[in-house]
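# sequence and predicted structure below; questions after.
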Amino acid sequence: MSEERDKATRLQKPPGTPVLSRRQLVRAAAIGVAGAVPLAVSGCAGATSTSKRGGMITIGTKEFTEEWVLGELYAQALEARGYQVQVKNNIGSTEIIDRALKAGRIDVYPEYTGVVLQVLAKRSKLPKTAHETYRQAKAFEERRGMTMLQPTPFQNKDAVAVTKDYAEKHHLKTVADLRKLGTIYFGEYPDNIESSTGYSGLVKTYHLPNVKVKSLNIGLQYKALEKGAIQAADVFTTDPQLARSNLVLLTEPKNLFGFQNVAPVVRKDVYHRHPAEVWHTLNAIDALLTVKAARAMNRAVAVNRLSPSQVAKKFLQVNQLL
């Protein structure tokens, strides 16, 4: 089944995507992924359950690379243990994929703990620790007939990036330091311009009337920063571009962006229908996902042009989960 998903993902890639030889594939995956992850969790490698109790497990993902990789990690590990798995990629935004979960069109999907509170629970004030964010997000989901598995070590949260040269020239260390500059332009993706945790929230929280917005699709802010078309930008902390760039992230002392560890959301009926091994397997994978590992896998897909299926397989093999 992973081969079918691999083919479907390749069809979504832009024109001009190079076809890698087997040698290039192994080398790129080994450098980009294997070198970035710790050893496997003991007791999980080599599990070979053939139980089909509970039927098909349907995993959903949102519309970006990191989610596709997570979906493949979960699916391939479960398939290796004898479970029937279906992956539905590109379902949509948080609100859309949440509706799909509640309607039973999917059983589980990877979600960000802060997003649960910000988008679904409509919280205007976020907890001050990652642990408390997870606790409150899980409690919210429990009240709706869902539950959350264990969170990942890594977070993928918004952050404000500037070039290293610009930061040194203007002595920038925190987001609040932007206030001492003249008019500057901030790159923001369209959906986040009016958000309380995007451009509008940033300007209001840190009193930055001098910061004007420039709408840029996700990914385009990096070239704009390099060219000086903008002076600061909204980025994601696991963006592969951050692994090799002349950028620095400004600290965000007021915690506007919250904490965004990944924790799969599962309907309770699905959770109880399947053996505990299913959820132990997903927890074992998530326990290995550091920021370094997430960036490396995102880079392998976005830059090296490997498919999420290929990248996930390499990660699981290196960590003895296949």
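Structure received.
# make it CA atoms for all contacts and neighbour counts henceforth
Noted.
# state the distance from Y189 to W68.
20 Å (C-alpha to C-alpha, to the nearest Å).
# more neighbours, those two?
Neighbour count, other C-alpha atoms under 10 Å: between Y189 and W68, W68 has more, with 25 against 21.
# tell me where the stretch 101-250 of the chain has strands.
Ranges of strands in the stretch 101-250 of the chain, per DSSP state E, counting those that start in this stretch, are 108-112, 146-148, 158-163, 184-188, 211-215, 232-236, 247-250.
# contacting residues for S2?
Contacts of S2 were listed using C-alpha atoms under 8 Å, 6 or more residues apart in numbering, and they are E72, A75, Q76, S309.
# do that again at 10 Å, thanks
8, 72, 75-76, 79, 85-87, 308-310, 312-313 (C-alpha atoms under 10 Å, 6 or more residues apart in numbering).
# which ones among those residues map onto strands?
Of the contacts of S2, the ones assigned to strands by DSSP state E are V85, Q86, V87.
# put this next to the first one:
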Amino acid sequence: MSALLAFVCLAVLTGCTGGSANAGGRPTVVIGAKQFTEQWIIGELYEQALSDAGYDVELKSNIGSTNIIDGALTSRQIDLYPEYTGVVLQVLAGDDTLPPSAADTFRKAKEFQKTRGLTMLDPTPFQNRNAVGVKPEFAKKYGLKTIGDLKKAGHVVFGEYPDNLEGPLGYHHMVKTYGLDDTEVKSLNIGLQYPALDNGQVDAADVFTTDPQLARGDYTILEDTKGIYGFQNVAPVVHRDVLKEQGPGFEKVLNRVNGLLTDQAVREMNRAVDVVRLPPSEVAETFLRANGLIR
């Protein structure tokens, strides 16, 4: 239970006071979340905070990849979901070049969403980037510091999750950008890349920078010198008419939640779910109560 206590203590240190609102007969807002731990937790944070503030909301978790959940949003099956700012530009807008800062990435992503009748609320302090992880001994053996250095290791088996083989954040783009011609891919579901690295089934793997496994120091992150993974803060993507229907208090609740989501807080909550095996709903509730956002 130490991980849960750790993030509760962190939450108390960063506490704030939540507000209140009255749904007033407004339509139910459907919140979506993608199919991995961090999204489940953020979805629960949004749903519980809004419900406690008096809004009528429903959470649909585990919807799918970026393109799938974006399709659910644009077809009005859901009304909002948490998205990574760089992903908006790279996957949805199809941008080949990325802005030089987190602020520019958010601004450009919000401008893109505006053309679709959507908007993005305040971004989180934390960001969750894709990264390339290896075992420290593997990095030391071949003198690896950057992704491009993988060429020094000769034939490399790379662990990648099935939804990220193609596209601007995917395996094939990484191989092409860094000239990793002697690389073989092994498809692994999210979370399985760490035991695969530990057991020597892969030499390197796609990881997320807020993965709780990285806190132990058992893995080395290779520097992305070409910036292919961009900046990835999280912001709710929401239909603009939903904000009008729900009133200004709705946006304020979500912004308060997002303002608390630091790297450490998110990593500890991910750890509470993935390692301690607590339900995402329980982890979210504990965090929100500790910060005074729910009663």
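Thanks, I have it. None of these values were measured; they are calculated from a predicted model.
# is it possible to export the strands of the stretch 101-250 of structure 1 to a markdown table including distance to G55 of structure 1 and mean neighbour count?
Output for the strands of the stretch 101-250 of structure 1, formatted as a markdown table (distance: least, C-alpha to C-alpha, whole Å; neighbours: other C-alpha atoms under 10 Å):
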| stretch | distance to G55 of structure 1 | mean neighbour count |
| --- | --- | --- |
| strand 108-112 | 14 | 25 |
| strand 146-148 | 19 | 23 |
| strand 158-163 | 37 | 22 |
| strand 184-188 | 43 | 23 |
| strand 211-215 | 45 | 18 |
| strand 232-236 | 36 | 25 |
| strand 247-250 | 45 | 20 |
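# for A137 of structure 1, find the nearest of those.
Closest to A137 of structure 1 of the strands of the stretch 101-250 of structure 1 is strand 146-148 (C-alpha to C-alpha; 8.2 Å).
# which bit of structure 2 covers that closest one?
Using TM-score structural alignment, strand 146-148 of structure 1 lines up with residues 118-120 of structure 2.
# contacts for the matching stretch?
Outside stretch 118-120 of structure 2, the residues within contact range by C-alpha under 10 Å, 6+ apart are 73-74, 79-83, 85, 106-107, 109-114, 234-243.
# gap between the counterpart of L242 of structure 1 in structure 2 and I69 of structure 2?
With TM-score structural alignment defining the correspondence, L242 of structure 1 maps onto L214 in structure 2. For L214 of structure 2, the distance to I69 of structure 2 equals 27 Å [C-alpha to C-alpha].
# neighbour count for the two, which is higher?
The neighbour comparison of L214 of structure 2 against I69 (other C-alpha under 10 Å) goes to I69, with 22 against 17.
# corresponding residue for that one in structure 1?
Under the alignment defined by TM-score structural alignment, I69 of structure 2 corresponds to I97 in structure 1.
# surely that match is in a helix?
Yes - looking at I97 of structure 1 with DSSP: H, G, I helix; E, B strand; the rest coil, it is inside a helix.
# quick one, what contacts it?
Here I97 of structure 1 is in contact with G60, T61, K62, N90, I91, A103, R105, I106, V108, Y109, E111 (C-alpha under 10 Å, 6+ apart).
# reformat those residues as JSON lines; add distance to T183 of structure 1.
Listed next are those as JSON lines, based on distance: C-alpha to C-alpha, whole Å:
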{"residue": "G60", "distance to T183 of structure 1": "42"}
{"residue": "T61", "distance to T183 of structure 1": "39"}
{"residue": "K62", "distance to T183 of structure 1": "35"}
{"residue": "N90", "distance to T183 of structure 1": "38"}
{"residue": "I91", "distance to T183 of structure 1": "39"}
{"residue": "A103", "distance to T183 of structure 1": "47"}
{"residue": "R105", "distance to T183 of structure 1": "48"}
{"residue": "I106", "distance to T183 of structure 1": "46"}
{"residue": "V108", "distance to T183 of structure 1": "45"}
{"residue": "Y109", "distance to T183 of structure 1": "41"}
{"residue": "E111", "distance to T183 of structure 1": "36"}
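# nearest residue to the residue of structure 1 positioned farthest from its centre other than its sequence neighbours?
In structure 1, the residue that sits farthest from the middle, by C-alpha atoms, centre = their mean, is G182; the gap is 33.8 Å. Of all residues not flanking G182 of structure 1 in the chain, N210 sits nearest, at 6.2 Å (C-alpha to C-alpha, 6 or more residues apart in numbering).
# next, count neighbours for the aligned residue in structure 2 for the one you found.
With TM-score structural alignment as the criterion, N210 of structure 1 lines up with D182 in structure 2. Around D182 of structure 2 there are 13 other residues, counting by other C-alpha under 10 Å.
# separation between D182 of structure 2 and Q193 of structure 2?
According to C-alpha to C-alpha, D182 of structure 2 and Q193 of structure 2 sit 20 Å apart.
# picking up where we left off before, buried subset of the contacts of I97 of structure 1?
G60, T61, K62, I106, V108, Y109, E111 (16 or more other C-alpha atoms under 10 Å).
# contact partners for the alignment partner in structure 1 of G230 of structure 2?
Counting by TM-score structural alignment, G230 of structure 2 lines up with G258 in structure 1. Taking C-alpha under 10 Å, 6+ apart, we find G258 of structure 1 in contact with 113-115, 117-118, 125-130, 133, 155, 157-158, 197, 252.
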